[in-house]
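Chemist: Could you work out the structure for the sequence below:
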Amino acid sequence: MKKKLVILSGAGMSAESGIKTFRDADGLWEGHDIMEVASPIGWDKNPELVLDFYNKRRAQLLEVQPNRGHEIIAELENQFDVHVITQNVDDLHERAGSSNVLHLHGELLKVRSVANENHIIDWKTDLYLGDTDKHGHQLRPHIVWFGEAVPAIDEAIEIVQDADILIVIGTSLQVYPAAGLINFANNEVPIYYIDPKPATMYDVINPVTVIPMSASEGMEKIMSDSL
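Modeler: Reported below is the predicted structural model:
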């Protein structure tokens, strides 16, 4: 039976592909205050601004490609039972070939009805006010905004609890509940943490190997040295 390898990926995973990290050093995201474009309050206040913001993100996503880090993770399915839990809303893990990907914060290439969060539609073009489901309800980005529940978190916890190996890539470990997932791994499970500027892992009793590299460099190193 293959060992279960769990990947927790964040914004740094896709940075090499040209997707900007969640927020810049000044706290803004593409020039916007986060709460303007990633919260229910922002949506209620100015839905056109929110739709335009995600239209631009969606268009950018369709222009970039998976990087070597994504590809290595997909290739590891030959050796391991690989499960990817990502905070990213892009589809680069899937495009690289990963077959088990759980998106904690939604997906940019999907939209959903404001009246039914389970009515989800694949969507690769721009979304506008007036675009509705078959019942006439407005469609919105299928993104988990600040202040909203993370529906996939329970499934993510179960996946981490069964991990034999845990690799954390490109995340500051600051956004909860995702940041708390590592605490659900069994104590003896080795953790590899890849990030050019790794955060400090407090209260983690697992054996941790910190690899201060980019996603691609770090995955290459793990492949050659550890797996």
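
Chemist: From here on, just use CA atoms for contacts and neighbour counts.
Modeler: Fine.

Chemist: Any idea how far apart the tips of stretch 119-130 sit?
Modeler: In terms of C-alpha to C-alpha, to the nearest Å, the two terminal residues of stretch 119-130 are separated by 17 Å.

Chemist: How far off centre is the longest helix seen in the chain?
Modeler: Using DSSP state H to define each element, the chain has its longest helix at helix 47-61. Distance of helix 47-61 from the chain centroid (C-alpha atoms, centre = their mean, to the nearest Å) equals 17 Å.

Chemist: just stretch 76-94 next, same as before
Modeler: Offset of stretch 76-94 from its chain centre (C-alpha atoms, centre = their mean): 10 Å.

Chemist: got it, and stretch 73-82?
Modeler: Per C-alpha atoms, centre = their mean, the centroid offset for stretch 73-82 relative to its chain is 18 Å.

Chemist: So which bits of it are buried?
Modeler: 73-74, 77, 80-82 (16 or more other C-alpha atoms under 10 Å).

Chemist: could those residues be laid out in a markdown table, adding distance to Ile167 and secondary structure?
Modeler: What follows is the buried residues of stretch 73-82, written out as a markdown table (distance: C-alpha to C-alpha, whole Å; DSSP: H, G, I helix; E, B strand; the rest coil):
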| residue | distance to Ile167 | secondary structure |
| --- | --- | --- |
| Ile73 | 10 | helix |
| Ala74 | 13 | helix |
| Glu77 | 14 | helix |
| Phe80 | 13 | coil |
| Asp81 | 13 | strand |
| Val82 | 11 | strand |
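
Chemist: Let's see this one next, to set against the first:
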Amino acid sequence: MSKQEPAIPNGLLEALRTAQHVVALTGAGISAESGIPTFRDAQTGLWAQYSAEELATPEAFQRNPRLVWDWYGWRRQMVAAAKPNAGHLALARLEHLVPTFTLITQNVDGLHAAAGSREPIELHGNIMRVRCALEATRYTTWSEEGALPPPCPSCGAPLRPDVVWFGEQLPVIALERAWSAAATCDVMLSIGTSGLVEPAASLPRLAYNRGATVAVLNLDVTPHNQERLYLLNGQAGNLLPALVTALEQQG
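Modeler: Modelled structure (predicted):
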């Protein structure tokens, strides 16, 4: 291992090597490395006068649907220009090294799928889709010509981003799949997530309480190792490739 590569605890590598089911939970931190600002970052340009919490709500969409639509259009442009980083790509590699792998993400940018991860569980939806505000029918293409937000082709109600806003419930099927994975995994990696947003914040605790090994990879943690719990301080784009490479070398 070169001096530039972060050290991965042997206990964590051993847990991964013998695991039958590995779960990765990702948050905004992993996509920040691809240039996508987190909700905690200040808005820029025309949107500097607003906070994300003011715009990402059903109430804001009811008050001023065009404003919210335009803001998501701006965010969608940033996402479309972003590329998966080394952390995303490492998770796609990890998926092929363990018998069962489940990827749960709080991100809406679709970068995990772009990196090659199969069927990620998107707890908060996907910004590159829209859905009918009335019927919830999903669409991956729509017209930006004419009135905005565009009307639903089926019923004429306005289309909205297919994301979970503040005050809304997470999609039931995705949440059930996430709970089931956390309850049955052998190892959970919590990557780039603050651990403050429920119910996703409870998933690592559930896994740990069910006997799984849990590793937290984040810039906000103090490095610490104990039985079945590892706190690794650093960027996902550095830590995850080192972890996967070490696991491949153990092979």
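
Chemist: what does Ile211 of the first structure align to in the second structure?
Modeler: Here Ile211 of the first structure is matched to Leu232 in the second structure, going by TM-score structural alignment.

Chemist: in a strand, that's where its match is, yeah?
Modeler: Yes: read with DSSP: H, G, I helix; E, B strand; the rest coil, Leu232 of the second structure is one of the residues of a strand.

Chemist: what residues does stretch 20-30 of the second structure touch?
Modeler: Applying C-alpha atoms under 8 Å, 6 or more residues apart in numbering, the external contacts of stretch 20-30 of the second structure come out as 16, 37-38, 87-88, 98-107, 181-182, 184-194, 218, 235-237.

Chemist: I meant to write stretch 39-47 of the first structure there.
Modeler: For stretch 39-47 of the first structure, the external contacting residues (C-alpha under 8 Å, 6+ apart) are 35-37, 50, 129, 145-148.

Chemist: cool, and stretch 71-89 of the first structure?
Modeler: Against stretch 71-89 of the first structure from outside (C-alpha under 8 Å, 6+ apart): 2-11, 14, 93, 96-108, 143, 156, 159, 178, 216, 219-220.

Chemist: Buried ones among the residues you listed?
Modeler: Burial by neighbour count, judged by 16+ other C-alpha under 10 Å, picks out 4-11, 14, 93, 96-98, 102-108, 143, 156, 159, 178, 216, 219-220 from the contacts of stretch 71-89 of the first structure.

Chemist: mean shift of the longest helix of the first structure relative to the second structure?
Modeler: Compared with the second structure after the fit, helix 47-61 of the first structure shows a mean deviation of 0.7 Å (mean C-alpha distance after the TM-score superposition for the first structure).

Chemist: Relative to the second structure, which residues correspond to that helix?
Modeler: Alignment note (TM-score structural alignment): helix 47-61 of the first structure is matched to residues 65-79 of the second structure.

Chemist: Could you work out the most separated pair of the contacts of stretch 39-47 of the first structure?
Modeler: Leu129 and Gly147 (22.4 Å; C-alpha to C-alpha).

Chemist: Which residue ranges of the first structure form helices?
Modeler: 11-15, 34-37, 40-45, 47-61, 68-75, 92-96, 153-161, 215-225.

Chemist: what's the matching residue for Thr210 of the second structure over in the first structure?
Modeler: Careful, residue 210 of the second structure is Arg and not Thr. Taking TM-score structural alignment, the alignment pairs Arg210 of the second structure with Asn187 from the first structure.

Chemist: for the residue nearest to that match when sequence neighbours are not counted, what are its contacts?
Modeler: Distance criterion C-alpha to C-alpha, 6 or more residues apart in numbering; nearest residue to Asn187 of the first structure, sequence neighbours excluded, is Asn206 at 5.0 Å. Taking C-alpha under 8 Å, 6+ apart, we find Asn206 of the first structure in contact with 186-191.

Chemist: Just to be sure, which of those residues are found in strands?
Modeler: Mapping these onto strands (DSSP state E) picks out Ile191.

Chemist: now that we have the contacts of Asn206 of the first structure, which one has the most neighbours?
Modeler: Most neighbours among those, by other C-alpha atoms under 10 Å: Ile191, with 22 neighbours.
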